[in-house]
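Engineer: turn this into a structure:
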Amino acid sequence: MSDTAVQARYVIETPFDPAKVAEIMAGEQSCGTFTRVAGETDELRDRARATVTAIEALPAGEVPSLPNAWLERRNVRGPWRRALIDISFPIANIGANLATLAATVSGNLYDLGEVTGLRLESLTLPASYRMRFALPRVGISGTRASIGVTAGAMVGTIIKPNVGMSAVQTAALVKTLCEAGVDFIKDDEVCANPEHAPLAERVPAVMAVIRNHAQRTGKKVMMAFNISDDLDAMRRHAELVAQEEGTCVMASLNYCGFSAIESLRKSTPLAIHGHRNGFGAISRHPFLGMAYQPYQTMWRLAGVDHMHVHGLQGKFSQPDSEVVSAASDSLANMSDTVDDRVLPVFSSGQWAGTVPATWQSIQSQDLLFMSGGGILAHPMGPAAGVVSLRQAWAAQRQGVTLDDYARDMPELQSALAFFGGRQS
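Structural biologist: As a prediction, this is how the structure comes out:
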């Protein structure tokens, strides 16, 4: 692809000729509007206008996917034609500006009167352009080094109950989880700086436990403190985590925003654990919003180190194919000179029984396998829950079924009996 343009692919639905709609999209998101204006010279258009590079027709729809008052006012009816559209946007229009990149490849396109559906499916950047943005400060290799896991899947868990515990109670649970053998612990996305456990109290209490555990065992568990807030507060919270010798902070990406995460990346050396909560609002409809590939592309430019991808056979709505694609996207290099992959984080209803599907689909153990109930609700206790997960991963490496491997492994055997009976 050209080093001077970014390439975006869309799926659209429209009652009009898709080729004409594609040109409207290209004009709207570059130098044009609904009519030619003064100053929009041929020279300017040649230099700055986006270019439609491909159109692929898809089967038409029987009804419009989304309501459209603009079409209703004009009494426009179907057929509702669908197509894949590729558009090339000049980088010179955008610069190394993440907010403007997002506004260019999505922006007002969702509101166009000519469409009854539009979704950003992919975003491809030249490697040289990618290098104008932040890289992950820690990434996969740095996370492994921090927690002392050189190979194999990393095992993590989530503070549960989600909210309600005091700082002292949270620290006590972290102590239990550290002793259980986890590599990684994170706050829930709804627990950031609550009155019953403010970060000013929670961070020192939790890190005292983690430091003590590291002194006794040599293993320093990575804790992702949820610092989601306004930018000034996030910087203060990150500084506190660093002062207490923490190694990771977490942020709710969609609600903090690109600029806040970019600025946070510049101000902290800690790993940034990117939580995608709210992504379903922009991804679940097949003709609205965006797919995970362009979504993670832009967040990686902000400099995150970890990205949530949900989990296989989990509790959320995504089909397993989307989870697999998301993990593959996270593990794909965007640069041809450095390793800029981010760590895919599997979570949501994960336990020992979902490990085989994960391994068979991803064929990589460069991942963080997060299990809440699968650890904390294990009938033999949290330590057995962690052991059951490690046993499940060992079975995959050896090519043995879980049932066969569990014959001499009471922790895995108990997990299969307890959680397996609860799967619908």
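Engineer: CA only for contacts and neighbour counts going forward, please
Structural biologist: Fine.
Engineer: assign residue 193 to helix, strand or coil.
Structural biologist: Here residue 193 is recorded as coil under DSSP: H, G, I helix; E, B strand; the rest coil.
Engineer: gap between it and residue 166?
Structural biologist: Relative to residue 166, residue 193 is positioned 11 Å away (criterion: C-alpha to C-alpha, to the nearest Å).
Engineer: OK, contacts around the closest residue in space to residue 7 that isn't next to it in sequence?
Structural biologist: Of all residues beyond its chain neighbours, the one nearest residue 7 is residue 88 (4.6 Å), with distances taken as C-alpha to C-alpha, 6 or more residues apart in numbering. Listed by C-alpha atoms under 8 Å, 6 or more residues apart in numbering, the contact set of residue 88 reads 5, 6, 7, 8, 50, 51, 52, 53.
Engineer: can you give me the helices for the stretch 51-200 of the chain?
Structural biologist: Secondary structure of the stretch 51-200 of the chain (DSSP state H, counting those that start in this stretch): helices located at 69-73, 98-105, 127-130, 139-147, 167-180, 199-217.
Engineer: how many other residues sit next to residue 85?
Structural biologist: Neighbourhood size, residue 85 [other C-alpha atoms under 10 Å]: 24.
Engineer: thinking again about what came up before, which one among the contacts of residue 88 gets closest to residue 383?
Structural biologist: Using C-alpha to C-alpha, residue 8 comes nearest to residue 383 of those, at 46.5 Å.
Engineer: just say helix, strand or coil for the closest one.
Structural biologist: Under three-state DSSP, residue 8 comes out as strand.
Engineer: how far does the helix or strand where residue 299 lies sit from the chain's center?
Structural biologist: Per DSSP states H and E, residue 299 falls inside helix 292-301. Shown here is helix 292-301, whose average C-alpha point lies 8 Å from the average C-alpha point of the whole chain (C-alpha atoms, centre = their mean, to the nearest Å).
Engineer: following up with a second sequence; could you model it the same way so I can compare the two?
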Amino acid sequence: MERVFAEYLIETPYEVEQAAAVLAGEQSSGTFVSVPGETEELKKRFAARVEDIQLLDLADEPSIPGGSIPGKKYQKARVKVSWSVENFGYNLPVLISTLQGNLYEITQFTGLKLMDFEVSDSFQNHFKGPKFGIKGSKLSCGVTDRPMIGTIIKPSIGMSVEETATLVKSLIDAGIDFIKDDELMGSAANSFFDDRVKAIMKVIRDNEQKTGKKVMYAFNISDEIDEMQRKYDLIVKEEGSCAMISINSVGLSGTKKICDQGELVIHGHRNGWGMLNRHPLLGIEFPAYQKIQRLAGVDQLHVNGIQNKFWESDDSVVTSIKSCLKPFLGGNEILPVVSSGQWGGQAVETYRRTQTTDLLYMAGGGILAHPMGPKAGVNALQQAWTGAVDGLSVEETALKYPEFAASVKKFSK
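Structural biologist: Take a look at the predicted model:
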């Protein structure tokens, strides 16, 4: 019988084998006591199995509250558990409830994090993954041998429809590939969603007629499911190419419902990610998280960026980018969206560590606050990536390109 495998990082004051058995029981056929219906035949078919345990270091104090025992040490370990596909079929919410359900509340654990999981080959028949992914996103914008260069409308909220459309035109004239609403922008008092879509898409269509290039704009449709569908349909009607969803806010089923429509590239914004990941022994690691989003069908997913403005380390960002590029379900990869305090100066290190240009590289202030204006800001990012791929250092690239040199002077500190 086909099985799904999950790997956890755990911490426990109990015997690790006992704690792992509790996890497997709680997340399948068992409970805290034996019940009459839990026959040996049932357990053989539906009980989760502990497949592997690797002991790590011991700690003197628990990583998170609850479950501590005075005088005990706290053992960390990597634990692999598996379930029969029969337990949940191809029901994505039930699969995630199994992988990430009540196990976080079990008293045997003073730390628990889902690190990664693997599904069986049959999932390819039920989940098609991202429809557009890397290839479709880049093709839509006419980008081939470099990252897509993108930006975010700033200020995040407060600009009128007319002001936003004017800014979009200036960014398009500057040569941008991708623009998005901020996640805080839905339908504000002075920028109703419908009005904003119509005004921006007119600018995009006019430019496409003149130049043949269709800039991708990710309109934030995050809302109740029926209203998301209405907003989605409006973007399609206005000949848009992308919709953005705050995936942690609208939920897995809401995200999948929109992805299943299949007419627009879906830009997945992961705001709230720190709540799921920031503690080293609680939540979920990105390699597992991005697989959930790929099962739902998200095409583009934020991964933070090298030398970012947030808490996440460069090593973590590199792991996230590489995990997006690994084959999964046999379909399109999900496009890593590099953002958070980015400008051209991080391109060299990003390329050195990932060896890929299959990215959406986004800079807000790095473009809009460029001392020579937004057009120079876009040019500077393109120059930075040309230099990175050519093996040039930041200093060597700055000597070659004046726009990039100006950004180094402005942003390098």
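Engineer: quick one: TM-score?
Structural biologist: Scored by TM-score structural alignment, normalised by the length of structure 2, the superposition of the two chains gives a TM-score of 0.98; 413 aligned residues with a C-alpha RMSD of 1.2 Å.
Engineer: follow-up on the earlier one: between the helices of the stretch 51-200 of structure 1, which gets nearest to residue 315 of structure 1?
Structural biologist: Of all these, the one in closest proximity to residue 315 of structure 1, counting by C-alpha to C-alpha, is helix 167-180 (22.8 Å).
Engineer: looking at structure 2, where would I find the counterpart of that closest one?
Structural biologist: Alignment note (TM-score structural alignment): helix 167-180 of structure 1 is matched to residues 161-174 of structure 2.
Engineer: what about the helix holding residue 299 of structure 1, how far off from structure 2?
Structural biologist: Here the mean offset of helix 292-301 of structure 1 against structure 2 after fitting is 0.8 Å, by mean C-alpha distance after the TM-score superposition for structure 1.
Engineer: what range does that helix cover in structure 2?
Structural biologist: The alignment places helix 292-301 of structure 1 over residues 286-295 of structure 2 (TM-score structural alignment).
Engineer: helices of the stretch 251-400 of structure 2, residue ranges please.
Structural biologist: Listed in chain order, the helices of the stretch 251-400 of structure 2 (DSSP H, counting those that start in this stretch) span 252-259, 273-277, 286-296, 314-325, 347-354, 365-368, 374-389, 394-400.
Engineer: which one of these lies nearest to residue 222 of structure 2?
Structural biologist: Among these, helix 252-259 comes nearest to residue 222 of structure 2, with 9.2 Å by C-alpha to C-alpha.
Engineer: relative to helix 92-100, how tilted is the closest one?
Structural biologist: With axes from the mean of the first three to the mean of the last three C-alpha atoms, to 10 degrees defining the directions, helix 252-259 of structure 2 sits at 140 degrees from helix 92-100.
Engineer: helix 252-259 of structure 2 vs helix 286-296, what angle?
Structural biologist: 50 degrees.
Engineer: helix 252-259 of structure 2 aligns to what range in structure 1?
Structural biologist: Counting by TM-score structural alignment, helix 252-259 of structure 2 falls onto residues 258-265 of structure 1.
Engineer: so how far is that stretch off the chain centroid?
Structural biologist: What separates the centre of stretch 258-265 of structure 1 from the centre of its chain is 15 Å, taken as C-alpha atoms, centre = their mean.
Engineer: residues making contact with that stretch?
Structural biologist: Applying C-alpha under 8 Å, 6+ apart, the contact partners of stretch 258-265 of structure 1 are 98-99, 134, 137, 230-231, 234-235, 253, 272, 299, 302-304.
Engineer: top of these by neighbour count?
Structural biologist: Going by other C-alpha under 10 Å, residue 304 tops the contacts of stretch 258-265 of structure 1 with 31 neighbours.
Engineer: I figured that residue was touching residue 274, is that so?
Structural biologist: Yes. Taking contact to mean C-alpha atoms under 8 Å, the distance of 6.1 Å between residue 304 of structure 1 and residue 274 places them in contact.
Engineer: look up how far residue 243 of structure 1 lies from residue 22 of structure 1.
Structural biologist: As judged by C-alpha to C-alpha, residue 22 of structure 1 and residue 243 of structure 1 stand 52 Å apart.
Engineer: which residue is the nearest non-sequential neighbour of residue 275 of structure 1?
Structural biologist: That would be residue 252: by C-alpha to C-alpha, 6+ apart, it lies 4.9 Å from residue 275 of structure 1.
Engineer: right, and that neighbour touches residue 299 too?
Structural biologist: No. Under the criterion of C-alpha under 8 Å, residue 252 of structure 1 lies out of contact with residue 299, with a separation of 11.5 Å.
Engineer: tell me the counterpart of residue 283 of structure 1 in structure 2.
Structural biologist: Under the alignment (TM-score structural alignment), residue 283 of structure 1 maps onto residue 277 of structure 2.
Engineer: for residue 289 of structure 2, see how far away that match is.
Structural biologist: Taking C-alpha to C-alpha as the measure, residue 277 of structure 2 and residue 289 of structure 2 are separated by 10 Å.
Engineer: more neighbours: which of the two?
Structural biologist: Set side by side, residue 277 of structure 2 and residue 289 give different neighbour counts by other C-alpha under 10 Å, the larger being at residue 289 (21 against 18).
Engineer: kind regards, and thank you for your time.
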